[in-house]
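Enquirer: 3D model of this:
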Amino acid sequence: MQTSWTTPPPPRDTDPSPAWELLLPAASGPPRGRRRELGAALRAAIRTGRLAAGTRLPSTRDLARDLRVSRGLVSELYAQLTAEGYLTSRQGSGTWVARLPAAPEAPVPRAHPQTSSAVTDFRPGLPDLSLFPRSAWSAAQRGALARLPDAALDYPDPQGLPELRAALAELLSRRRGVVVEPDGLIVCSGVAQALTLLGRFLKHHGQDAIALEDPGSPSEFPLFTAAGLRSVPVPVDTEGLDPVALAATGVRAAVVTPAHQFPTGIVHSPERRAALLEWARRTHGLLIEDDYDGDFRYDRAPVGSLQGLAPELVAYTGSVSKSLAPGLRLGWLVPPSGMLAELVEAKRYSDLGNTVAEQAAFAAFLRSGRYDRQLRLCQRHYRTRRDALISALATHLPAVRTSGIAAGLHLIAEFPTELGPLLPAASARAGVRLRPLGDYTAPARPTPTVFVLGYAHLGVPEITRAVAALAAALPDIPVSSVAV
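Expert: Sure, this is the predicted structure:
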């Protein structure tokens, strides 16, 4: 039975303007070190260019109100950074970001450049770990630990702390259209553990194979192999996983990334979603939805989860690896109701439950609204970096065609065929590492001119410099040479 869902209207945004959100984690820290943390955050923002030279800062009254700190603290902060040369101030005209001395940059040689010692790695799937909200997370941890009763420090419920499951159920329903109650959700150590639990469940119930997207995530193959399943690659076309090819495999379980397919960047079309659900109904099969990059959409409205259309045919999983940090090992699994009890027991005997302190901190982080704010912050940064990469390619390598740019943390770049034999040596000379699309196919297939470029972990200046250096190491190719 198809289940419809609606998203409630977003709450009224009372956050300060985007330019000052980068100071919010420092402002929420303990009072004793608040001025130091705010000063460090503001210095870093000026040094890295996130606050450009010549930017006029808010008045001390306005910034104090936005950050919910005292005006005296902001006045002291402005005075200190003015004395250090980060800010300039003139009576009656306000406070401005000063122009810092520029670090000298070595020119990029165009003729036979030498191999660079510094490498810019366009590795896909890596978030910007410097965006992790250390102060806000620390505050959430301290508050959560202070409130935890002693009994909560015993071995935890393997399904997850009830308060975290309640907060996650609300979040997933509101942001991703997932049909879930707190009792129907399992807290996991990331998507990897969720897939492992599902693989073992399928093996225990007589399945010996699972379908994986081709191209797709290379980490899935060893996870399911360890669970005793054979992985069967199924091709992805311009609309998503091919349902005809899927049916021909004879398998009864498949992993899909419908919101933003990795690595092609395809968003599964409504028709393709319907066809995959029909396959699951007809075969009494299971679709495992990895909501990869589902929260980061740039040029279109967010696409709701596949699970929301048919909760009994889809096991939904996701994590905070892109929004907070992979090292937290926090994720979730929403299985069909008939699978829940067995999966919870399997998790009990696999790890005796996730860390209580981290679960409690994440629950507090969600309830406070900090996680929504963190998603907005990441969205802005990643969109800026995506736009910088597209712009740099258009400027320095206009013959390169890009796709899969509407969401996520990476894009596909297709170089002209003539450049294929030249790219390995040119990228080495330029100090740029590129990942071929063929690294993500099963079996690996040569794709000498198609690459998966991750950009989320790279700053705008580094992206621009790397693309310019790569262009300098390659011969000019006219735009008309690209096949369409």
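Enquirer: from here on, contacts and neighbour counts on C-alpha atoms
Expert: Will do.
Enquirer: and whichever strand or helix holds Leu38, what other elements does it pack with?
Expert: Taking DSSP states H and E as the criterion, Leu38 maps to helix 34-47. The helices and strands touching helix 34-47, judged by 3 or more CA pairs under 8 Å, 6 or more residues apart in numbering; DSSP states H and E, are helix 24-27, helix 71-84.
Enquirer: Would you mind giving the ones you listed as TSV with mean neighbour count and distance to Arg175 added?
Expert: Shown next, in TSV, are these (neighbours: other CA atoms under 10 Å; distance: least, CA to CA, whole Å):
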stretch	mean neighbour count	distance to Arg175
helix 24-27	23	23
helix 71-84	16	35
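Enquirer: how far is the helix holding Leu38 from where the chain is centred?
Expert: Put simply, helix 34-47 sits 25 Å off its chain's centre (CA atoms, centre = their mean, to the nearest Å).
Enquirer: Nearest to Leu393, out of the helices and strands packed on helix 34-47?
Expert: Leu393 lies closest, by CA to CA, to one member of those: helix 24-27, at 33.6 Å.
Enquirer: Please list the outside residues in contact with the closest one.
Expert: Helix 24-27 has contacts (CA atoms under 8 Å, 6 or more residues apart in numbering) with 34, 37-38, 41, 67-69, 133-136.
Enquirer: Quick one: those residues as TSV, columns for distance to Ser269 too.
Expert: TSV is the format used below for the contacts of helix 24-27 (distance: CA to CA, whole Å):
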residue	distance to Ser269
Arg34	48
Glu37	46
Leu38	45
Ala41	42
Leu67	42
Arg68	44
Val69	47
Pro133	35
Arg134	38
Ser135	40
Ala136	38
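Enquirer: Next, the structure of the following sequence, for comparison with the previous one:
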Amino acid sequence: MGGSDFLQLRAADAPAKGLTAWLTEGLRSAITAQRLAPGDRLPATRLLAAELGVSRGVVVQAYQRLVDEGLAAARTGAGTVVTGRGTPNAGRPAVDRRRTLDELRLPISTPDGVDLDLSPGIPDLSAFPRAAWLRAERAVLDRITAADLRYGDPGGTPRLRSELVGWLARTRGVRCEADDVVVTAGVAQGLALLAHVLRARGIDAAAVEEPGSRGTVDQMTYWGMRPVEIPVDEHGMRVGELAATGVRAAVLTPAHQFPTGVVLSPGRRRELLTWADRDRLVVEDDYDAEHRYDRAPVAALQGSAPDRVAYLGSISKSLAPGMRIGWLIAPRPMQAELLAAKHASDLGNPVIPQLVLAELLASGDYERHLRAVRTRQRSRRDALLTGLRAHLPRARVAGVAAGLHLLVTLPGTDDDVLLAERVAAEGVLVHPLSWHRRRTGPPGLVIGYAAHSPDRLAEAAARIGRALTPGGG
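Expert: Here you go, the predicted structure:
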């Protein structure tokens, strides 16, 4: 389809702000009013952008919202095609739902015109091993019995728990048995279960890293745990400050701290486990541990003190966050309570995805996938790092050796929100470091690189340089 007549929109009526919502509503109305029928192809994004006088990024985002709502699909060789009719006012709940979801996440809106989202924490979803997953799923379906599909162990299928024991022992030094593992819907559910059990035991506060994961703080707060910020320096959390707080639990990312990228030093690790020896709990979020490039793997804390550490991990950064598969390995005195909380929460995770992941682990396909992803991510990191050094030579870049993001600090700046807004004006979305703080601290930008190709990252670095170099815009 060519042209924009079907929209019944006039470029002159476009609002100064909210162009994406305006265009999305126009497209949705055209489908609801049956000016567009299932099978109709939407205009090329460049063509529609030119006719409406908006950026191509606005059209791309509007089309993606239709895809998210099930009203359209992106098809190879055919562009974006209408797939549903909708009903009068069907779009309204979807708009409200999107607003609600945006409010539940970080207070970040994607500005109109942004076409390079370099938000941290987004993995390369195009690398999902579809062929290997399909092979494993077929193998599982060939063997599965009717009994396997009944309500099972709320802690997870025995096969996945058994495979995780071996995998985590080999790669992370985790010490556990299959009965110690609770399969969760990602790290988020693991945190929720731990918060529930800790509060039942009279513990209603936990130390968190500062700066640190906003998602972790939000999760703990939602489930009734008061976060107590402990500063992070080049050696990780300042463990020596824990005792003065009186808290009895601490949540850390020791292998690759978010967002600074530092590793908890050996001395701090020993100090932390000594602190936990007095009826206290360390919650270890093994964030990004599988993504390392220039350093040897750092063993999990849990292997040194299984009786004092609750270990959390997931496949969100290695396969896809939408799979919602993670694991929690807690000290044995807590396990019965955690299992009861998991059962009350959802009766257990879906069985077939668990068995498929177990098959991937057993066959070696998961490990082969991780090796391929590391190679791919290394080239992406190198492209972004090279570009930043070329276009922002005065910047300091940290967190290079591992993970899926970089932390960039610039001398002579104090307002990183303003810096991020200037970068967004160049079509690139990054996070101000202050969004991951609860206290004041040095400014910076947190830049993810996993979801884009090296050439796009090189382009992003050039745009960031233009935005942040005096006279470069």
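Enquirer: ok, the aligned partner of Gly224 of the second structure in the first structure - contacts?
Expert: Gly224 of the second structure maps onto Gly228 in the first structure, with residues paired by TM-score structural alignment. By CA under 8 Å, 6+ apart, Gly228 of the first structure lies in contact with 199-200, 203, 208.
Enquirer: Would you format those as TSV with secondary structure and distance to Gly294 of the first structure included?
Expert: What follows is those, written out as TSV (DSSP: H, G, I helix; E, B strand; the rest coil; distance: CA to CA, whole Å):
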residue	secondary structure	distance to Gly294 of the first structure
Gly199	helix	23
Arg200	helix	26
Lys203	helix	28
Asp208	coil	29
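Enquirer: If you rank those residues by neighbours, which is first?
Expert: Gly199 (24 neighbours; other CA atoms under 10 Å).
Enquirer: Show me what that residue lines up with in the second structure.
Expert: Gly199 of the first structure maps onto Ala195 in the second structure, by TM-score structural alignment.
Enquirer: go on, Thr95 of the first structure?
Expert: Checking TM-score structural alignment: Thr95 of the first structure goes with nothing.
Enquirer: Okay, and Thr95 of the first structure sits in which element?
Expert: Element membership of Thr95 of the first structure, judged by DSSP H and E, is strand 94-97.
Enquirer: separation between Ala166 of the first structure and Arg445 of the first structure?
Expert: Counting by CA to CA, to the nearest Å, the separation of Ala166 of the first structure from Arg445 of the first structure is 44 Å.
Enquirer: ok, those two, which is more surrounded?
Expert: It is Ala166, of Ala166 of the first structure and Arg445, that has more neighbours when counted by other CA under 10 Å, with 19 against 13.
Enquirer: Leu338 of the second structure touches Ala200, doesn't it?
Expert: No - counting by CA atoms under 8 Å, Leu338 of the second structure stays clear of Ala200, with 11.0 Å between them.
Enquirer: And the two? Which one has more around it.
Expert: Leu338 (25 against 11).
Enquirer: what about that one, helix or strand, and which?
Expert: Leu338 of the second structure belongs to helix 332-346 when elements are defined using DSSP H and E.
Enquirer: Read off where that helix ends up in the first structure.
Expert: Under the criterion TM-score structural alignment, helix 332-346 of the second structure matches residues 337-351.
Enquirer: Which parts of the stretch 151-300 of the first structure are strands?
Expert: 186-188, 209-214, 230-237, 240-241, 253-256, 286-290 (DSSP state E, counting those that start in this stretch).
Enquirer: just so I know, which of those lies nearest Val119 of the first structure?
Expert: strand 209-214 (28.8 Å).
Enquirer: once aligned to the second structure, how far is that closest one on average?
Expert: Averaged over the aligned pairs, strand 209-214 of the first structure sits 0.9 Å from the second structure after superposition, using mean CA distance after the TM-score superposition for the first structure.
Enquirer: which residue numbers in the second structure go with that strand?
Expert: Taking TM-score structural alignment, strand 209-214 of the first structure hits residues 205-210 over in the second structure.
Enquirer: residue boundaries of the strands in the stretch 1-150 of the second structure?
Expert: According to DSSP E, counting those that start in this stretch, the strands that the stretch 1-150 of the second structure contains are 72-75, 79-82, 116-117.
Enquirer: so can I have a markdown table of these showing distance to Ala30 of the second structure and mean neighbour count?
Expert: What follows is the strands of the stretch 1-150 of the second structure, written out as a markdown table (distance: least, CA to CA, whole Å; neighbours: other CA atoms under 10 Å):
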| stretch | distance to Ala30 of the second structure | mean neighbour count |
| --- | --- | --- |
| strand 72-75 | 12 | 18 |
| strand 79-82 | 11 | 20 |
| strand 116-117 | 28 | 20 |
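Enquirer: re the thing from before, and the match of strand 209-214 of the first structure, how far from the chain's centre?
Expert: On CA atoms, centre = their mean, the centre of stretch 205-210 of the second structure falls 20 Å from the chain's centre.
Enquirer: re the thing from before, so where is the helix holding Leu38 of the first structure in the second structure?
Expert: So helix 34-47 of the first structure is aligned with nothing, judged by TM-score structural alignment.
Enquirer: and what of stretch 154-168 of the first structure?
Expert: Taking TM-score structural alignment, stretch 154-168 of the first structure hits residues 150-164 over in the second structure.
Enquirer: returning to what we had before: which ones are touching the match of Gly199 of the first structure?
Expert: Here Ala195 of the second structure is in contact with 220, 223-225 (CA under 8 Å, 6+ apart).
Enquirer: One more: Val373 of the second structure?
Expert: Ala127.
Enquirer: From Ala460 of the second structure, how far off is it?
Expert: 21 Å.
Enquirer: and stretch 214-229 of the second structure, which residues are buried?
Expert: By 16 or more other CA atoms under 10 Å, the buried positions in stretch 214-229 of the second structure come out as 214, 216-221, 223-229.
Enquirer: For Thr409 of the second structure, state which of these is nearest.
Expert: Of those, the one sitting nearest to Thr409 of the second structure (CA to CA) turns out to be Arg214, at 19.2 Å.
Enquirer: List the residues that contact the residue lying closest to Ala276 of the second structure once chain neighbours are set aside.
Expert: The shortest distance from Ala276 of the second structure to any non-neighbouring residue, by CA to CA, 6 or more residues apart in numbering, is to Arg308 (6.1 Å). Arg308 of the second structure is in contact with 273, 276-277, 279-282, 302, 331, counting by CA under 8 Å, 6+ apart.
Enquirer: picking up where we left off before, how far is the match of helix 332-346 of the second structure from where the chain is centred?
Expert: For stretch 337-351 of the first structure, the distance to the chain centre is 27 Å (CA atoms, centre = their mean).
Enquirer: Number of residues surrounding the residue mapped onto Leu272 of the second structure from the first structure?
Expert: Under the alignment (TM-score structural alignment), Leu272 of the second structure pairs with Leu276 of the first structure. Using other CA under 10 Å, the number of residues around Leu276 of the first structure comes to 24.
Enquirer: Done for today, thanks.
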